[in-house]
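1. Have a look; sequence and predicted model below, questions after that.
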Amino acid sequence: MQGAEDSTEPLYVCTTMYQENVEEISKYLCSLKCILLDDILSDVKVETHLVMDDGARDGHLKPYASQLIQLIQTYFSLDSSDSSVSPTPYGVQVRWRLDGSRSSSSMLFVHLKDSRKIRNLKRWSQVMYFNYVLRYRNIGASINGSSDQKNQDGTMDVKEPTGYVLVTDADMEFTVEDIRALLWSCHLNRRLGAICGLTQPIGHTTSALVWFQQFEYAFAHWWGKSTEYSLASVLCAPGCFSLYRAAALHDVIDEYSSHVTSGYESLLKDMGEDRWMSLLMMSKGWEVGYNETSTNKTFCPESNDEFFAQRKRWDLSTLSNTVLSITRYLTLADANSNFNVFFLGYSLTVLLLRIICPAFFMFQMALGLDAQGIDVTVGVICAMTVCTGYGVLCLVTRHRCSVQIRATTFLVVFISLIFVCLAVEMAFDIHGGSFAADYQSGQNDNSTGQNINKTWRQVDQIMRNHNKTPQIGQMPVHWINILIFLSPFLFSVLLHPDHWSVILRAIPHFSLLPALQILLPIYMYCNMADQSWGTREQNRPRDVPTICPLKRPESEKIDWDTKNEEKVDMKEEVEVTCSCHVQYLKQLSDNETEFWETLRNTVIGTSTEFGLSGDEIGKDLGKLRNILLPVVMAINITWLIAAVVTKKTSGSEVFTWTCGVFVAVGIIQVLSMVACKIQSFTVRAALRTDEENARGRAIWIKR
């Protein structure tokens, strides 16, 4: 930012949008309003950019764009004099000046992309706003104006940008304190290129799947991200809510903007853009951090269909980026001192455990059936038959067709019920001797079934016999085993008392976990060629009025339906009609128009100008699936055979050793969680000191 008076670094809030509904956008806008009007950031220059995929078409605002404009005007109490609407090389731009309690006004930009003019997808929306804020707004621009300063030769000065970029999704809920915690972490560690917080999923309704994700998210952050940050660096600063240092973005933006040349790169870049960004930053020597003090909420999938489609994208991108980080280990270690052999070993172990998860849980189910008298070999064969049939179904049917959806839902429920029944049975008797079998034996002895007193005596005797299990002190051994299993989860909750309710989600989580760990990888690999995003593709906008109250006096009338875009001066105040062909607009400056044209023509393009087309990527992904699927199947089948053989000969040595590896990883994660918790106390103490010394001023982002 230019000017001697501008000693604070700017904060750009950049958000990608697609088809969020009213409730989701409302959560985001409420959070945004609090940030823009809160006194804590009153001396910080904040600028907001919302980029919506497919928000305009040939000059028309599409329904989701109309819905967004109305909600913005409602939540920020804006009138017509605050808005400015402009046609752009990528679609439509709407901007407002927001005057509130802060010392300087903030600008809010809405960029509505036309898919016929510029490429869709989240990564390309990020490329748009990263380039715009770093190479146009940040350099030679004031926060209230446009960047129109050029050299005598007509080129722009390219300087290292300053400030921070907060990237979010449009369904997020957060507070100014959450952003403040991330900013303070960046102030304490100048090598942090990006940092994320603790994301908590919420749902429109209450369901077992939502509860599953709430438990999963909590421990994925408490254990997973804590371990990555303690050992080396967080491998993924999620695009839903993370803070990026502008200087770090400047180092990687060109490579981040590269086009896809293979199916593998599609998984790496387009489906896992946040992991790709984090990996690029680490390769340039930057750290990616985690601060659990900063919490945020996001809406999560509530149907099996949407959940599986989302996790397919996540897991494939995670696999691709993890493999790349392992193969690039020497390069990463040379560029970033945080990477070490221990972290490489941890990453390899976690990768292998993820690959064999289907076989591990199938064998676990077979062991449970074996305790009920069904031979473990038969149990494994039955499980493999069901999984093979499901895989074939996914291969021969179209992704997300009704048959595939129903089969997936049925198998999730069916497998979950099997595990729940086995868990209940094992809770009664883990060390042999089924309570149900004893009771049935008692019923057979009581052939008449009429003597109630005798029956109750039998039940009493069974209970007495059942309690004769190995004990430590006064407690049966199997209850000791259960407490040992639950202890790390209970300990984690004790360290996070603000999130104690997560433990209540443990039952639905562990009920669904085996089924999802078995079916999700099959679904993921078999549907690999599908390129759909997975979430919000079935949403429908609410009914919106034909007229959006965007008014501009002294504006120009442009008919976007005509090729010549004939202009007619208008002297009276007019309304923008979202569904008609005539808009009343203010033209962008020549420099900004040139910037967008250059970015579109040389960097982003449309869906066919650069890189592979969608059809070519789909074919390449199909070839990759045909290679990867047999390899993963071979690994799982080999593990299952080894587990069954050792079970028959020496007592489940393979299964026991695998459980030991899981336990070892869990111990590392719990210790890392404790280390991160200690660090979070330090951050909170620093924030309190900041409040006392600076009285709320944002000194942590002073240059």
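-> Now that the structure is in, tell me what you want to look at. Residues are numbered from 1 along each chain as shown.
2. CA only for contacts and neighbour counts going forward, please
-> Noted.
3. So the residue most central in space within the chain versus Leu324, what's the distance?
-> When Cα atoms, centre = their mean is applied to the chain, the residue found nearest the centroid is Pro238 (5.5 Å). Counting by Cα to Cα, to the nearest Å, the separation of Pro238 from Leu324 is 18 Å.
4. Then Val644?
-> Taking Cα to Cα, one finds Val644 at 33 Å from Leu324.
5. higher neighbour count, these two?
-> Taking other Cα atoms under 10 Å, Val644 and Leu324 do not tie; Val644 has more neighbours (22 against 14).
6. What sits closest to that one if chain neighbours are left out?
-> Closest residue to Val644 apart from its sequence neighbours, by Cα to Cα, 6 or more residues apart in numbering: Thr377 at 6.6 Å.
7. And for Ser294?
-> Here the residue nearest Ser294, using Cα to Cα, 6+ apart, is Asp178, at 4.2 Å.
8. wouldn't Asn338 be in contact with Ser233 here?
-> Yes. At 6.9 Å, Asn338 and Ser233 qualify as touching, with contact defined as Cα atoms under 8 Å.
9. Please compare the first structure with the one that follows:
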Amino acid sequence: AESLRMRRKKRAVKDTWDPFQLNPAGAEKEQKRRCFQLAQHLVAVLVGLAVLTTAVVAKGSLLVLSTLSSPMSRRTSKEKQFYMLMMMFCLVFPNVLVFLKSLWRCSFKSFVPPKMKIMAFICLIEVLVSLGTSVLVLVVMPQFDVLTNLFIGGGVCIVSAIMQIIFRLQRDNWKIVFPICSLILTSIGYCMLGIDYYVRVTSYVDRQGSDCYIYVALGIFSSLLVSLCWWENSLQATNRMQDTLSQLDGFRDFVFVISSILRILVIGNYLPSMSVLTLNKYCPHLLSQAFCSAACHWFGVVACKIHSVRMSFALPLCCTGPAMLLLGIVLFFTLGWKLDNGTKLKKKNVCFIAEFCDKLLYLNSKNTSAVLLELTRSMCRTSLNSHYFQWPFAMLALEGVCMWSGLVTCTYYVWKIKVQRIERTSQLFVRRLYESAFIDLSLLLNTKMKVPKAKTQERSCVLYLCATMWHETYDEMLKILTSMFRLDRYRGDPKEDHKDCFDFECHILMDDAFMTDDDTNKRLVNSYVNDLIHVVIEVYRVFTNKEPDDVSIIETPYGGRLMFVLPEGNMLYVHLKDKLLIRNKKRWSQIMYMYYLLGWKGYIVKNPSKIPQLNNFSRASLVSLDSETFVLPQYDNDNKRKFISDDNTYILALDGDTDFHPKAVILLVDRLRMYDNVGAACGRIHPTGMGPMVWYQKFEYAVGHWLQKTAEHVFGSVLCSPGCFSLFRGSALMDDHVLKRYSTTAQRAQEYVQYDQGEDRWLCTLLLQQGWRVEYNAASDAYTNSPQEFEEFYNQRRRWGPSTLANTLDLLHSGPETVKRNESISGIYVFYQMFTVGSSILGPASVTLMIASAFQFVFRLTGTLSIAVACIPPVFYILICFLTKSNTQITIAGIMSVLYAFLMTASFFSIIGDMVIQQTFLTPTGLFLISMAIMYLITALLHPEEFFLIIYGLMYFICIPSGYLLLTIYSLVNMNNVSWGTRETNKGGVEQKKLHNLLCDKTCRCCCWDMKIQVWLQFPTYLTADWVHPVKEEFLKKLTYFNMKRNLQEQIRYALRNKDYDEVCEDLVLMLTDTLNVELNSVGPEDVLSDYQLEELQLALNRQARQTLKTNRMEKLEKRVKLAIEKTLAAPQVQKLEENENDFWNKLIERYLKPITHSKEHQEDVNRELKSLRNKVSCRLGVEPLTLMFLLSFAILLIVQFLAMLYHRLYFLTNLDDTGDDHFIMENPAHNEIFLTTEDL
């Protein structure tokens, strides 16, 4: 309603006959969703309850098992043996999980073998911990009662408390009080334990003998051994040891594989000799403790990642012990109440509990649970069952309170943990392994005392938004400019601090921005540049209600540049490329801005001999200046320039039609800030548009991201970060064999296909080969226009298909070397990619086999005949592609696609009809169709915000023959065509570069002599190019009476936005508006003023402003007001490029970006090689559907990707709680979104 009133208020001001303006979608500020906040708190409560419930069940199950396996239990010997076996299973289960996960990571990720000394030390610790756990759980706990077993676990924090004291002593911190209290309280608890058993022996409670002292000593000693499990926690909190222990991360997976095996062997030594037992009746008890402890660990990690550490993690875990005690007391007195009703106990007797325990000896278990009776009898074995009730009860209570208080004071730091926006599990917890016997204690003690903040998250980063344009429409330009202005509004003033700590610049590189005027023969900007100027003005007006203030026009060696100051002070640069001066197309535009931003802007002059080397295997090709800045290696005899880049310099590659929100950018920035080995990150791309082709692409993009990209992210690394929305790390692009290799000119046929047809995939291939990882973030959404016409779609995929195959084969060819260099790529992942390539190569044959099955169902043909008929259309289309032109091929493909769609529709209904006739879906085709449908449906359900895309699945299904058969044939047969095929226009003629300061250039012929006459200025002057003045006129059109009035009011209010100046601001606005009306009384509302009128108007406004400020005694504001008036009336400034930068561009163009002029012989050779390459590939396109292996390979690949998607979504959905709009309004930068991290894989 408020927005509607504002729009009405704007329309009410009718100072012009053209007050209307555009309002692009998404220009409004992001609003906070209250329902999402409520959902966040609800999820936090549910997770906290899940942590408490699973911890209580896990702890209670272990206490029950230890009670049932006790020698004093009334279970049979076989049952006691099996309960002992169940406890061993509970201890072994976490080690099995860690073994499998570490083995998985070692298989799919590269690792460095540890040194033998470190390995031996870690194995010794693991053996001692597993020995202590086994002794405590399998030997000591069966000898103790249930209350003692509940309390004794609190003592496992004693070593952690001692090490904390040592750590705090080094820092002289007052927080040393907490570990000292913990040590004292735990020691008192152990003393109370010894006194308790002394009372039992002297009071003859439960016939305790002196041998119980041995078990007490074993319990204390084994608790000390168990407490060694978290020895790293206190050491990692020290700054000295933090870097040393961080070296363990490189081979921690391999260590976990060995240590988990050792722990399993140590625990297995306690396996008792037993006969064969029936497992069925014990399975529920067997699974409850093991799986509840695993679930508690998982929910605990989730609680930390949704930033609910206190309410959903620390509080439930600290309350687990008291909750168990309260539950035991309730059960004890519940049974006592039942027994009281039956036998009428004497309540007035002081030894009521002793009498009650005596009655339990003769109580029948028919009406009462046997487990409850065993637990109650175990509680009767304590010193409560003595003739002195009061002080034994106080002693037991003091023992429990001391143990519990010792744990709470030892883990006080958990309540103060600050979790970053994206935090790895390894940064939150010391160990990946948890102790199932002490699940609550394990999670608390395993939480890091000091969560290290990544240096990259503390430092500011520089973000360059680089969009490449090629004949975009007005609406497409509107999308990308609106997105840039959104980010400018979100980021705010670059001079002020911001919670996300980044600065950014926007760069737009427009290819083919100039044309030659037919009448004047001058080189002018074309209509696309004029459209872009109008879009900038229009979007600026939407966001600020005024026109752009500071606009500069610069002539450059590559064409021209326009500079804008965005509303919040950030910069927008529009680079206009002249294809006669610099190379055209997207790859060369990327090389252009990479060299400019990473090379020229990072240029330094230092002595190379003073640069220290960086000891990092993944950065071996870079040199560190200050552990933050990286340069290419230099030698004393190397005269090349040194190019530097901060490791926090990022380049966001965009297309000219991309639409995104600030949140999407920040999520990608966080990925690169968090992981130093991530060279690029991409998000979820959504195609936009209308029509059947767009429907097909929406489901195709969805399936590609849901399954393929997710599988690549889980198993290794994403192979392609799309150029329409990808974030690259500057130091990764500057690495050896990346940017230098990327700037190579294609010479051979294969290079034309690999380099120029899919430049984004080739760049990612170079990054992967150099050891960098490419990540995928499913929550980073971007929208881009997709081809809406059949011809445009086929031409686009004609480029993508061969380039994808070429780059994947290149990566597989360098597989062994890439596996050694890249820690994210393993041999198994290379095999997975080989399987993927094989499945894609078999795609046409698989589709042909599917079509043959369709012929069988629809026309009731025999198997052999249906295969023969199904092979005729592909063979026919192959001949068409070899014999006709591209347009004819696409026309025939469109006709065949429609026919195939009818066939697939008929086949679909025939399969359903066949299942109805047979009254079962257990047919080969029915099972395949239903299983695929269920798999896609589950996948869509796990992506609730995109579930509606499943509707387009039917369109995708009937277009499978067109997309996977006809399109493949068209792409491979037309591989020799290396033109883009989209947004193509007629090429202009060749134009010679105009020379400045040349007054006369004539050629005369006299008799047999040819004379060239040139007249130059003796002193060169700066002359603007022909295109500058028309561009300036486009901006001068904004200086109408109506626009000036509106701009003047906005400028004055912005200049005097302080609350102290509200009164004088309104006076100024009123007086200056009156002056403007008087001076321009004879000017129409949409007339453009001349330079003389602008100058006279500025003098009048300055005079009136000075008088008004003097009246209000605010002369100090005169300079600020004059600047606002000057911005209102200023025309675009024509500036000259700095000499050094001009020299840089000239040399860059000469070295890398000079327009390519191939000779006719070279072009013929390349065409011949391309046709030869086309023929080689097409000859292997034979359709041989002989077996069901084709469909089997497709099904296996789909199942593998489906499982990877489930694994990915499992972690992603746990962190969905923080994906709301709070990202834009929270003051605490640590509170936001967490996603699947590399540690979780």
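-> Looks like it came in fine. Remember, predicted model here, so these are calculated numbers, not experimental data.
10. if we can go back for a sec, joint contacts of Asn338 and Ser233 of the first structure?
-> Residues touching both Asn338 of the first structure and Ser233 (Cα atoms under 8 Å, 6 or more residues apart in numbering): Glu287.
11. for the second structure, what's the longest helix?
-> Across the second structure, the longest stretch assigned as helix under DSSP state H is helix 34-68.
12. Where in the first structure does that helix fall?
-> Using TM-score structural alignment, helix 34-68 of the second structure corresponds to no residues of the first structure.
13. ok, and for that helix, which residues are buried?
-> 36-37, 40, 43-45, 47-68 (16 or more other Cα atoms under 10 Å).
14. what does stretch 613-622 of the first structure give?
-> 617-618, 620-622.
15. cool, stretch 838-847 of the second structure as well?
-> 839-840, 842-847.
16. before we move on, back to that, aligned partner of the residue nearest to Ser294 of the first structure in the second structure?
-> Aligned partner of Asp178 of the first structure by TM-score structural alignment: Ala664.
17. The helix or strand its match falls within vs the first structure, mean deviation?
-> Following DSSP states H and E, one finds Ala664 of the second structure within helix 662-674. In the superposition with the first structure, the average deviation recorded for helix 662-674 of the second structure is 1.0 Å (mean Cα distance after the TM-score superposition for the first structure).
18. and that helix, which residues are buried?
-> 662-665, 667-674.
19. CSV please, covering those and showing distance to Leu727 of the second structure.
-> Shown next, in CSV, are the buried residues of helix 662-674 of the second structure (distance: Cα to Cα, whole Å):
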residue, distance to Leu727 of the second structure
Pro662, 13
Lys663, 13
Ala664, 11
Val665, 8
Leu667, 10
Leu668, 7
Val669, 7
Asp670, 11
Arg671, 10
Leu672, 8
Arg673, 11
Met674, 14
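20. quick revisit: next one: the residue nearest to Val644 of the first structure from His111 of the first structure, what distance?
-> Counting by Cα to Cα - Thr377 of the first structure and His111 of the first structure are separated by 59 Å.
21. repeat for Phe307 of the first structure
-> Taking Cα to Cα as the measure, Phe307 of the first structure falls 29 Å from His111 of the first structure.
22. Tell me which of these two has more neighbours.
-> In terms of neighbours (other Cα under 10 Å), His111 is the more surrounded of Phe307 of the first structure and His111; the figures are 26 against 18.
23. The more buried one contacts Thr88, doesn't it?
-> No. Using Cα under 8 Å, His111 of the first structure is not in contact with Thr88; the gap is 9.0 Å.
24. quick revisit: pretty sure the residue nearest to Ser294 of the first structure contacts Asn291?
-> No. The criterion here is Cα under 8 Å, and Asp178 of the first structure misses it with Asn291 at 9.5 Å.
25. if I look at those two, which residues touch both of them?
-> With Cα under 8 Å, 6+ apart as the test, Asp178 of the first structure and Asn291 both reach Gly197.
26. which residues does Asp99 of the first structure contact?
-> Taking Cα under 8 Å, 6+ apart as the contact definition, Asp99 of the first structure lies against 105-106.
27. State the distance from it to Gly193 of the first structure.
-> 31 Å.
28. Ok, Ser125 of the first structure next?
-> 20 Å.
29. same deal with Asp54 of the first structure?
-> Applying Cα to Cα to Asp54 of the first structure and Gly193 of the first structure gives a distance of 30 Å.
30. All good on my end, thank you.
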